[in-house]
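A.B. asks: Here you go, sequence then predicted model.
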Amino acid sequence: MPHIFKIERPLFKHRYDAHPDDGGASLYVRMRLATNNLPDLALHGGPDATCPVVAVCHMPNFSKTLKIGLGDPSAADGAVRWEDLIKANVSGTRHCWAMDLPAHNSGGKVARRRLVWKRTRNVAVEGMKTSGLSPRNWKLLEDTDGEGEGEGEGEVLAVFTSDVSPGKAGALQVNVDFGGDWETMVLITCLALYERSRRR
């Protein structure tokens, strides 16, 4: 069953709020102020900044690659898994990343799987439609050929549909359940694309 987050970006606030449709706790995403050296985005595992950080994103200036960290870089153990979110084409309609996930037909074994966020005009979150007013609509596919095309088997693993209403960002629908780390990575990579696009 798909898991949907309604994502808000409150006006005049440096944050996003992700509200799950299953009644679970909202997630708080802090945006970096221009005057400090914190990550550009920090995803907290609860509704405010007092909750533990579970993922971060750094957006280096003039770089095609965003740095995604699963974990809290400021934690004493420093146990963060870093991944690259890479712009795969000149137009910026495709962004690739990878993580360890259950392998296909492997009986529980884990394998490195490549993924790609692709801009879409045809696929939307359940009950929504894509808007021609926004380029911030993406679908997540497996990048089986390693070229950032993401055609492969064609399964849409997740989809983000933007909402141009004031104070709204959109909705993220996660279609497959690979566990908590998977959902965290889908959310932080999606918000990283949204925030990078918004800043341009």
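C.D. replies: Nice, I can see it.
A.B. asks: from here on, contacts and neighbour counts on C-alpha atoms
C.D. replies: OK.
A.B. asks: Which positions within stretch 176-195 qualify as buried?
C.D. replies: 181-195 (16 or more other Cα atoms under 10 Å).
A.B. asks: what does that stretch rub up against?
C.D. replies: 1-2, 41, 43, 54-57, 66, 68, 70, 85, 101-102, 136, 157-158, 160, 172, 174 (Cα atoms under 8 Å, 6 or more residues apart in numbering).
A.B. asks: How far does it sit from its chain's centre?
C.D. replies: Offset of stretch 176-195 from its chain centre (Cα atoms, centre = their mean, to the nearest Å): 4 Å.
A.B. asks: Contacts only, for Ala42.
C.D. replies: Ala42 neighbours (Cα under 8 Å, 6+ apart): Val29, Arg30, Met31, Val53, Val54, Ala55, Val56, Cys57.
A.B. asks: so the last one sits in a strand?
C.D. replies: Looking back up the chat, that one is Cys57. Yes - assessed by DSSP: H, G, I helix; E, B strand; the rest coil, Cys57 belongs to a strand.
A.B. asks: Which of the buried residues of stretch 176-195 fall within helices?
C.D. replies: Among those, DSSP state H puts 181-195 in helices.
A.B. asks: so where do the helices sit in the protein?
C.D. replies: Under DSSP H, the chain gives helices at 180-199.
A.B. asks: Which stretches in it count as strands?
C.D. replies: Counting by DSSP state E, one finds strands in the chain at the ranges 3-8, 15-20, 27-31, 41-44, 53-58, 65-70, 81-87, 94-102, 110-119, 138-142, 158-162, 168-174.
A.B. asks: Take this one as well and set it beside the first:
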Amino acid sequence: MNPAAQYLITHSFWRHNYDVSTTNKTRLFHVANSSFMPGKPDLTFHRSPDANGPIAGVCKFRHFSSDCEIGLGDPERPNRMDWEYLHKQGFMKRTYWFRMQLDDGTKQTFTWKRTHSLGSGSENHKLVEETSQTVVAVFSCGSISSKTTGYLDIYSNLGPRFSLMALISGIALIEKGRRTNQTTALSGASAGGGGGGGGVC
């Protein structure tokens, strides 16, 4: 099936920040990663090639929880912010879901699930609309050695708010996985172990 939209996600050196482009390399978003700056969102999506542009959305990782708070809009204009929540389903599963109001006013629930049958990366996720079980997006994830983080293919035209939510939640899952892998590797190194790399999703 052909996607209605496709985004290319790359990361900077040491994977501190992300950039989102179209497949013809038109820059759409710069994603500032603030993992070492308490009080700021973990991810801030600027609608520009750098961090000087307007903010389109943010993501906050909850402490002592696997859930995320995702804000659609600019935090400096709180009256126009829409907050959605990305919840982890179960303890061992790497499955996350969110429920949001679409541009047409309806509310739908979507779930990110691992997939081996869709996507072109080493570790892929599909976004499923729960009522119809329709695959509405696929995140193809690359390896940690590549500057290309992955591709997000959106297959259903559910409006710009949904596309932004799919993009923010997809990159949030990547960054949460990267931080977990980094912590595990550091713990293994401090304990005298080897510690392996693996994928970033």
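C.D. replies: Structure's in. What do you need? Please read these numbers as outputs of a predicted model, since none were measured by experiment.
A.B. asks: okay, the strands of structure 1 in CSV with distance to Lys129 of structure 1 next?
C.D. replies: Below are these laid out as CSV (distance: least, Cα to Cα, whole Å):
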stretch, distance to Lys129 of structure 1
strand 3-8, 14
strand 15-20, 19
strand 27-31, 24
strand 41-44, 27
strand 53-58, 28
strand 65-70, 28
strand 81-87, 25
strand 94-102, 20
strand 110-119, 14
strand 138-142, 12
strand 158-162, 7
strand 168-174, 11
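A.B. asks: looking at these, which is closest to Arg199 of structure 1?
C.D. replies: Among those, the nearest to Arg199 of structure 1 by Cα to Cα is strand 27-31 (11.7 Å).
A.B. asks: So which residues lie in contact with that closest one, not counting its own?
C.D. replies: 14-19, 39-49.
A.B. asks: what do you get if the cut-off is 7 Å, keeping everything else the same?
C.D. replies: With contacts defined as Cα atoms under 7 Å, 6 or more residues apart in numbering, strand 27-31 of structure 1 is touched by 14-19, 40-49.
A.B. asks: Farthest pair within these?
C.D. replies: Top of the distance list for the contacts of strand 27-31 of structure 1 (Cα to Cα): His19 and Asp40, 20.6 Å.
A.B. asks: tell me the two of the ones in helices among the buried residues of stretch 176-195 of structure 1 that are most distant?
C.D. replies: Once Cα to Cα is applied, those give Asp181 and Glu195 as the farthest pair, at 20.8 Å.
A.B. asks: Top of the contacts of strand 27-31 of structure 1 by number of neighbours, please.
C.D. replies: By neighbour count, taken as other Cα atoms under 10 Å, the most surrounded of these turns out to be Leu43 (32 neighbours).
A.B. asks: Would you mind measuring from that residue to Arg32 of structure 1?
C.D. replies: Taking Cα to Cα, to the nearest Å as the measure, Leu43 of structure 1 falls 11 Å from Arg32 of structure 1.
A.B. asks: how near is the aligned partner of Val123 of structure 1 in structure 2 to Asn124 of structure 2?
C.D. replies: In structure 2, the residue paired with Val123 of structure 1 is Leu118, using TM-score structural alignment. In this view, Leu118 of structure 2 and Asn124 of structure 2 are 7 Å apart by Cα to Cα.
A.B. asks: And for Gly170 of structure 2?
C.D. replies: 11 Å.
A.B. asks: try Ser132 of structure 2
C.D. replies: In terms of Cα to Cα, Ser132 of structure 2 sits 21 Å off from Asn124 of structure 2.
A.B. asks: Which residue, other than its chain neighbours, is closest to Asp74 of structure 2?
C.D. replies: Excluding the flanking residues, the one nearest Asp74 of structure 2 by Cα to Cα, 6 or more residues apart in numbering is Ile55, at 5.1 Å.
A.B. asks: Ok, Thr161 of structure 1 next?
C.D. replies: Asn137 (4.8 Å).
A.B. asks: show me what contacts the aligned partner of Val174 of structure 1 in structure 2?
C.D. replies: Residue correspondence to structure 2 (TM-score structural alignment): Val174 of structure 1 is matched to Ile154. With contact set as Cα under 7 Å, 6+ apart, Ile154 of structure 2 has these partners: Pro3, Ala4, Ala5, Gln6, Val136, Ala137, Val138.
A.B. asks: From those residues, list the buried ones, please.
C.D. replies: Buried among those (16+ other Cα under 10 Å): Gln6, Val136, Ala137, Val138.
A.B. asks: Check those and tell me the two furthest apart.
C.D. replies: Once Cα to Cα is applied, the buried ones among the contacts of Ile154 of structure 2 give Gln6 and Val136 as the farthest pair, at 12.1 Å.
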